[in-house]
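Participant: Sequence plus the predicted model coming up.
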Amino acid sequence: MNTEHNKGYNAFKISENWEKQSQQLKKQFSQLKDSDLVLDKGKEDELLERIGNKLSKNREEVIKILNDTQFS
């Protein structure tokens, strides 16, 4: 496993109140639907990929968006 490649991903943590955060994301990005924001335990990478695909963003951009909505 290439640990250098994965180092930047440690900055991302799902909010404890994901339901509230996902509602904020839906308001901010109308193209996101409930099904895009389903968070299954242990499948955070899939969530990031779904959001990235819908928003045409890379992983780092999605993490920044999620981190920004956590603190707004």
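Facilitator: Structure received.

Participant: CA atoms for contacts and neighbours, from now on please.
Facilitator: Will do.

Participant: give me the element the residue nearest the centre of the chain is part of.
Facilitator: Using C-alpha atoms, centre = their mean, the residue of the chain that lies closest to the mean C-alpha position is L48, 4.3 Å off. Secondary structure from DSSP states H and E places L48 in helix 44-55.

Participant: another one to put next to it:
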Amino acid sequence: METNDNNNHAFKILKNWSEHSKQLKEKYSTLTDHDLKLEEGKEKETLERIGNRLRKNREEVLDILKEINLS
């Protein structure tokens, strides 16, 4: 699944989202299951919920997700 921002940069949502969302919850205790709920075609909304909860902009959320993906 991919989501595009206004600059046409694609970010691929992690295939093993369940495992990565657990890592995010461990790292950021303020995140809830609702924040991390991922539905096909609604990736942008998931990124927005995470950003709102963490008080981060979209690019910062993408950086966090990329970091999780690399670990």
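Facilitator: Now that the structure is in, tell me what you want to look at. This structure is a prediction, so every number in the text was calculated from the model and none was measured.

Participant: so who does the residue nearest to the centre of structure 1 touch?
Facilitator: For L48 of structure 1, the contact set (C-alpha atoms under 8 Å, 6 or more residues apart in numbering) comprises R59, V62, I63.

Participant: hmm, back to that, average gap between the helix or strand following the helix holding L48 of structure 1 and structure 2?
Facilitator: Later in the chain than helix 44-55 of structure 1, the nearest helix or strand by DSSP H and E is helix 59-70. For helix 59-70 of structure 1, the mean distance to aligned residues of structure 2 following superposition is 0.4 Å (mean C-alpha distance after the TM-score superposition for structure 1).

Participant: which SS class is the nearest residue to I51 of structure 1 once chain neighbours are set aside?
Facilitator: Closest residue in space to I51 of structure 1, ignoring its immediate chain neighbours: D36 at 6.4 Å, by C-alpha to C-alpha, 6 or more residues apart in numbering. Here D36 of structure 1 is recorded as helix under DSSP: H, G, I helix; E, B strand; the rest coil.
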